[in-house]
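1. sequence and predicted model, in that order:
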Amino acid sequence: MKIQEIREIIKLVDQSSIDEFSYEFDGVKVKMKKNSSSPSQSAAVQTKAAEEPAQASAPAAPKQAEAVEAAPTEQPVQTEAADTGNASNEDLHKILSPMVGTFYQSPSPEEEAYVAVGTKVSADQVVCIVEAMKLFNEIEAEVDGEIAEILVKDGQLVEYGQPLFLVKAN
């Protein structure tokens, strides 16, 4: 089972009304439970088989997916939006990811990025793509202004509500 498949299962369970989910395939067992305190923001994942080494060397992933690499005991995992930790960013508009998916800066690998730091944008201008379940969703700037910071890397997995860009609004 690939890490991307596990991430998709986590997303589907998180968006559903079920509280517990178990799946076993090819010697790998995945068990997820939602915490009753905040069901849309937490899940526990357990695996009992020796996972492929590729999962340990996977790029930085959302906190829910990291639970797959945890010890066989269940551990609750909280999903939180990225915090830039910079007080000067409070006056900047955050463009948030409307879904869980993969962030892409350009329409294809051969083309230029939609925007870079310093690019002037209008509210309806496409600034990136978030791919979710083979669908490419164009994300718009939402405000007129200038891109102050790009908070994620091309090809990085992003969570619902995670800040993607900081825009200095006009």
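-> Great, that's in hand. Numbering: from 1, shown residues only.
2. going forward, measure contacts and count neighbours with C-alpha atoms only.
-> Noted.
3. okay but residue 63 is in contact with residue 81, surely?
-> No. The criterion here is Cα atoms under 8 Å, and residue 63 misses it with residue 81 at 10.2 Å.
4. next up, a structure to set beside the first:
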Amino acid sequence: MSNDTTPSWQDILDLVIQLDGGNYDTAAVEFGNVSVQLSRTGNLTTAPAPAPATVPSSTATAPASDSETHEQRQAGTIIPAPMIGVFYRCPSPGAPPFVEVGARVEPDTTVGIIEVMKLMNPVVAGVSGTLVEVLAKDSEQVEYGQPIAVVDESGTS
């Protein structure tokens, strides 16, 4: 990608090719001042990123594409992936995670980053509370809206 924040047509074409094999119906990516939305069905939303969702009970499940069996999760607010890409818990290899489970987070606390086309995009908590679980694995490909982590907003955990 070029040094400025505006992608070239080749950057966008490379993104489409990279996403073509993915397991998604829609995808949204922002690079600098350009927003790209892709859809297999033609139905696109205008929201730039999903809002945090509240898990109604302790039986939240992983996305349907995840074949692993998960234990019951604590109730809390889900931090969704704001875009597709590769999720990292640490700012660099060998560094400690941005935030550990059990730590207090604020709306602007970075809980991880998502790499898209060699650009690192922060994933922020969006709410205040205690980080109770990280659902995405480090270096895992994530999809738009996929649950990344859970925050308990009650102030106790």
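-> Received the coordinates, thanks. Note that this is a predicted model, so its numbers are computed, not measured.
5. biggest helix in the first structure by residues?
-> helix 3-15 (DSSP state H).
6. let me see the residues that make contact with it.
-> Helix 3-15 of the first structure is contacted by residues 19, 21, 32, 34, 39-43, 55, 64-65, 100, 133 when judged by Cα atoms under 8 Å, 6 or more residues apart in numbering.
7. for ChimeraX, write the selection for the buried entries among those.
-> Selection of buried members from these for ChimeraX, criterion 16 or more other Cα atoms under 10 Å:
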select :32,34,39,40,42,43,55,64,65,100
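8. any chance of the contacts of helix 3-15 of the first structure in TSV, with distance to residue 146 of the first structure and secondary structure too?
-> Shown next, in TSV, are the contacts of helix 3-15 of the first structure (distance: Cα to Cα, whole Å; DSSP: H, G, I helix; E, B strand; the rest coil):
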residue	distance to residue 146 of the first structure	secondary structure
19	42	coil
21	44	strand
32	41	strand
34	39	coil
39	36	coil
40	33	coil
41	32	coil
42	34	strand
43	37	strand
55	37	helix
64	32	helix
65	33	helix
100	25	coil
133	30	coil
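9. between the contacts of helix 3-15 of the first structure, which sits nearest residue 127 of the first structure?
-> Lowest distance from residue 127 of the first structure to the contacts of helix 3-15 of the first structure (Cα to Cα) belongs to residue 100, with 16.7 Å.
10. report the contact partners of the closest one.
-> 11, 130, 132, 157-160.
11. from residue 93 of the second structure, how far off is the counterpart of it in the second structure?
-> With TM-score structural alignment as the criterion, residue 100 of the first structure lines up with residue 84 in the second structure. Remark: distance between residue 84 of the second structure and residue 93 of the second structure (Cα to Cα, to the nearest Å) = 20 Å.
12. without its sequence neighbours, what residue ends up closest to the residue minimising distance to the centre of the second structure?
-> Nearest to the geometric centre of the second structure sits residue 81, at 1.9 Å (Cα atoms, centre = their mean). The shortest distance from residue 81 of the second structure to any non-neighbouring residue, by Cα to Cα, 6 or more residues apart in numbering, is to residue 145 (4.8 Å).
13. can you give me the helices in the first structure?
-> 3-15, 53-56, 63-66.
14. I'd like those laid out as TSV, including distance to residue 85 of the first structure.
-> As requested, these are exported to TSV (distance: least, Cα to Cα, whole Å):
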stretch	distance to residue 85 of the first structure
helix 3-15	26
helix 53-56	28
helix 63-66	18
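15. looking at these, which is buried most?
-> helix 63-66 (a mean of 19; mean count of other Cα atoms under 10 Å).
16. no more questions from me, cheers.
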